[in-house]
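1. output the structure for:
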Amino acid sequence: MHHLIADQLSFAVFERELATSYGIELGEDVQHHSQARPLQPRDHSRWQRAVAAGVATSAALERRRAELDGAPTTLDWGRERVGRFAFQGVRGATRSSTHLRRSVTQLATRALVTPYTVCLSAYAILLSGRTKSCDLLVGTPIAGRTTPAAESALGYFAITVVVRIRLREDEPFRSLLERTNLVVLEALEHQHVGFNDVVRAVNPSGQPVPGQPLVQAVLAFQGDIRPAPELLGTTSRTVLVDNGSARVDLALEIFEDADEYQLLAIANAQLFARPDVDAALQDYLFVLGRALAEPDAEIGATIAALIDRLGGDAS
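-> You can find the predicted model right below:
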């Protein structure tokens, strides 16, 4: 099942149904809940078209355009972009400590935000240190399944929302969490506005830009890592396959795995090599760890410390 037609949640639905059907084929007494699904992808498409044609969506699109107006739409990594974006990727992976994940949860609880917001705020600091910009656009994929009926459907429902984060070097990390939480909630409220529509609204002339349009950095907080399907009489495991592709300059995926985080970074191979990706992962853990240890310290100090780690060169 290709990712072109199935999102992350669809794979989980498919694997559950595969396990059930496999058990039935073996003649096992398996409780089967399969039924005609109340929602099919074509139903969702009709709903999307109806929503897109509505007055409320036009107003929401204008609000999104106003929110993103004036934001830099290209990240400057200090490296020359050669040719068009080629979708060639290089990736690296690492794990956090149990202490770090626990600290993320504790700070999120105290600040009345989600662990995702904590991780996103730290990612913004990482990007600022590497691009020397304090005004950032970060893409984040969300499920796009806004009704209970969609939760058991197969298809590609995931959508990308754009979050604008403006850093103030003299503010503490705790304050950044509050502001980031507000812009995330605002973006989620208008998630029905199509990403392509937002791109066209921000760049109505259609003028080509270096790299991918509007968003060159993505943070995907994936939640619990998907367990391997339980097929009766077999032992199975999930294998992450590197297809050598990248969709943006730098994407960070965070999975909750037992008491730790599993981190996967995928970068544009036209700009970065494998050692760069590994370094970016370690820099992210450095930023996140420092912010968790001193949430009331000014984030400018963390950015400066990150640049020092980079040898004074944010690229």
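
2. contacts and neighbour counts: CA atoms only from here.
-> OK.

3. with adjacent residues omitted, what lies nearest to the residue minimising distance to the centre of the chain?
-> Centroid check for the chain by CA atoms, centre = their mean gives residue 220 as the closest residue, at 2.0 Å. Taking CA to CA, 6 or more residues apart in numbering, and ignoring the residues beside it in sequence, residue 220 has residue 253 as its nearest neighbour in space, at 4.7 Å.

4. and that neighbour, helix, strand or coil?
-> Under DSSP: H, G, I helix; E, B strand; the rest coil, residue 253 falls in the strand class.

5. and it, how many neighbours?
-> Residues within reach of residue 253, counting by other CA atoms under 10 Å, total 18.

6. same deal with residue 189?
-> 11.

7. if I look at residue 142, how far off is residue 217?
-> 15 Å (CA to CA, to the nearest Å).

8. do residue 19 as well
-> From residue 19 to residue 217 the distance is 36 Å (CA to CA).

9. how many residues are close by residue 166?
-> Residue 166, neighbours per other CA under 10 Å, totals 17.

10. near the closest residue to it other than its chain neighbours, how many other residues are there?
-> Excluding its sequence neighbours, the residue lying closest to residue 166 (CA to CA, 6+ apart) is residue 135, at 4.5 Å. A total of 18 residues lie near residue 135 under the criterion other CA under 10 Å.

11. and for residue 236?
-> 11.

12. run through the residues that contact it.
-> Contact partners of residue 236, counting by CA atoms under 8 Å, 6 or more residues apart in numbering, are 228-230.

13. that older thread, who's in contact with the residue nearest to residue 220?
-> Counting by CA under 8 Å, 6+ apart, residue 253 has contacts 219-222, 263-265.

14. want to put them side by side, so please do this one too:
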Amino acid sequence: MTTTATELPAVVTDIAPLSPGQERLFDAEFVLPDGSWPAPGTPTRLRPIDTAAICIDGPLDTAALSRAVTALVARQSALRTTFRRRPDGTPVQFVTDRTPGPMSCQTLHLGAGQDLPTAEELLRHAPARLVDPRHDPLFRARLLRLDQERHVLLLQIHHAVSDGWSIGVLYSDLSELYNAAHAGRDADLPAITRSFAAHSRQMRAERGGPEEQRQLAYWRRRLAPPLPGRPTEPQADGLSPVDVAPVLVPADLVRGLRAAAATSVRRGGVAGPFLAALAVVLHRHGGERDVRIGMMISNRARPGAEHLIGYFVNTAVIRLHVHPQMTAGDLVAAANTAVTEAIEHQALPIQDLYQDLRDTDALGQGPLYRVTLALNSMRTRSLTLDGLHCQDIDLERHGPRRTPTSIEQRWVLDERAGHLAGTLTWRTDTATRPGIAATLTGLDQAMRTVTNPHTTIADITTTLPRATTEAR
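-> Predicted coordinates for the structure are as follows:
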């Protein structure tokens, strides 16, 4: 089953520059080393389209779902976007008026005793393939019928037009649009006063302006030299092979982290204690006392941005000084402060900060950070369709098999039903599976011990396993 496009030619309704996040993405994954764009059909480093699968039990109104998908694409202009280059080489995003036509439903026959299709079966119907952002649809919806009252909805969206926050918006919008279509009423959704393209123009206009200069002054102070770090060993193509491991933080542990953050001298959310525990593990394994982690920040402080699908996300550098005699309470408070201030100074594009640090010789030998964290809390549950039970199906993650050389670990976690679940992607030339197993075990132990504010970092690290087989 596919969502088919209308037969009429699409009309371009808006042209806008790339957002800073899209600019980073295209530079890292699509643009060739000489700065040119690849010829159509040429393989690129662009990651595959992401696929989500939702099992829907109950009397699904397929016509209402089809209308909801069409209305979603009409509402969210990022889902109608492709990318081009102007004659002068400037990349731009093209927004069209094209919306999907009626959605068909394909029957999928399960094997004897099979309750749900396997991930391989689902991905055969919606392959996580590479797309060409110049002409391929960057959002797709497909419906599979398992029996009269059980379906699987496959949603595919490319990260060129979405981020972690966007997926929560997509689920919320699609749920309300379906419920309204099923009930025969108007959808009760927040008005979209400015498109993602309009926000991209604003972000471009603010580059180098007074607010960016104010935020740049803060980050210069926060990242004042020295920034110690070992040089990165270059690869021929700037990429390194990676592997992936699942990560699960159970609900009781998440509650403990939240309690520690709420009772800290400087209060915060779950991100602070999690970062503190991760910093302790990195300190234990690498001996570093100056720990820097690149944290994905939503970058949606502008009015109206919270209701949009689009690639707003920015990266903030969380810098923590870890000393054996400091207490867990001190480290959690420092992490809470770093996260709070990062949110207050989230609009400065990380590439602009990086360039400034290089221009002023403040960067040091190594990269700004070697570990990144994306902690998504905008989609805490599945679709909420009236009269139906919806549950997400875990699919094998078909992420990049190679990653930029400077990044050694990528943590991606989503908050679901009180727990955190996701993946750790690591460079196989810097760590082995036994080393990563020690990292995950150590993180679990560190998260449990940083909730005791009086425990010293030395006491915590002595209980953690050491990754003795990390580098190869």
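
15. host element of the nearest residue to residue 71 of structure 2 once chain neighbours are set aside?
-> Leaving aside its sequence neighbours, residue 71 of structure 2 sits nearest to residue 177 (CA to CA, 6+ apart; 7.1 Å). Assigned by DSSP states H and E, residue 177 of structure 2 belongs to helix 164-183.

16. go through structure 1 and flag its longest helix.
-> Secondary structure of structure 1 read by DSSP state H shows that its longest helix is helix 274-293.

17. over in structure 1, find the residue span whichever helix or strand residue 82 of structure 2 is part of aligns onto.
-> According to DSSP H and E, residue 82 of structure 2 maps onto strand 81-85. Counting by TM-score structural alignment, strand 81-85 of structure 2 falls onto no part of structure 1.

18. quick one: distance of that strand to the chain centre.
-> Its chain's C-alpha centre and that of strand 81-85 of structure 2 lie 21 Å apart, by CA atoms, centre = their mean, to the nearest Å.

19. cool, stretch 300-312 of structure 1 as well?
-> With CA atoms, centre = their mean as the basis, stretch 300-312 of structure 1 stands 24 Å off its chain's centre.

20. repeat for stretch 413-421 of structure 2
-> On CA atoms, centre = their mean, the centre of stretch 413-421 of structure 2 falls 14 Å from that of its chain.

21. just stretch 269-287 of structure 1 next, same as before
-> Using CA atoms, centre = their mean, the offset of stretch 269-287 of structure 1 from its chain centre is 17 Å.

22. may I see the buried residues of that stretch?
-> Of all the residues in stretch 269-287 of structure 1, those buried under the rule 16 or more other CA atoms under 10 Å are 269-272, 276-278, 280-287.

23. now stretch 62-79 of structure 1
-> Residues 62, 64-65, 67-68, 72-77 are the ones in stretch 62-79 of structure 1 that count as buried (16+ other CA under 10 Å).

24. look at the aligned partner of residue 191 of structure 1 in structure 2 and tell me its secondary structure.
-> Matched by TM-score structural alignment, residue 191 of structure 1 corresponds to residue 346 in structure 2. Using three-state DSSP, the structure places residue 346 of structure 2 in coil.

25. sorry, back to before: which position in structure 2 aligns with the residue nearest to the centre of structure 1?
-> Checking TM-score structural alignment: residue 220 of structure 1 goes with residue 374.

26. tell me which stretches of the stretch 101-250 of structure 1 form helices.
-> Using DSSP state H, counting those that start in this stretch, the helices found in the stretch 101-250 of structure 1 span residues 115-131, 173-189, 195-202.

27. average separation of the first one from the aligned part of structure 2, please.
-> To tie it back to what came earlier, the one meant is helix 115-131 of structure 1. Its matched residues in structure 2 lie on average 1.0 Å from helix 115-131 of structure 1 after superposition (mean CA distance after the TM-score superposition for structure 1).

28. how far is that helix from where the chain is centred?
-> With CA atoms, centre = their mean, you get 12 Å for helix 115-131 of structure 1.

29. where in structure 2 does that helix fall?
-> Going by TM-score structural alignment: helix 115-131 of structure 1 matches residues 270-286.

30. buried ones in the matching stretch, by neighbour count?
-> By neighbour count on 16+ other CA under 10 Å, the buried set for stretch 270-286 of structure 2 is 270-285.

31. residues in contact with it?
-> Contacts of stretch 270-286 of structure 2 (CA under 8 Å, 6+ apart): 254, 257-258, 260-261, 288-289, 291, 320, 322, 331-333, 335-336, 339, 375, 439, 442-443, 446-447, 450-451, 457, 461, 464, 466-467.

32. which among these count as buried?
-> The buried subset of the contacts of stretch 270-286 of structure 2 - by 16+ other CA under 10 Å - is 254, 257-258, 260-261, 288-289, 291, 320, 322, 331-333, 335-336, 339, 375, 439, 442-443, 446-447, 450-451, 457, 461, 464, 466-467.

33. endpoints of stretch 374-389 of structure 2, how far apart?
-> Chord length of stretch 374-389 of structure 2, first to last residue, is 28 Å (CA to CA).

34. how about stretch 238-248 of structure 1?
-> 25 Å.

35. give the buried residues for that stretch.
-> Across stretch 238-248 of structure 1, burial judged by 16+ other CA under 10 Å covers 245-248.

36. just give me the closest of those residues to residue 151 of structure 1.
-> Closest approach between the buried residues of stretch 238-248 of structure 1 and residue 151 of structure 1, by CA to CA: residue 247, at 25.5 Å.

37. ok, the closest one touching residue 90?
-> No - the criterion here is CA atoms under 8 Å, and residue 247 of structure 1 misses it with residue 90 at 10.9 Å.

38. find the residues that touch each one of the two.
-> Contact criterion CA under 8 Å, 6+ apart; residues shared by residue 247 of structure 1 and residue 90: residue 268.

39. would you check which pair of the buried residues of stretch 238-248 of structure 1 lies furthest apart?
-> In the buried residues of stretch 238-248 of structure 1, two members sit farther apart than any others by CA to CA. They are 245 and 248, at 9.4 Å.
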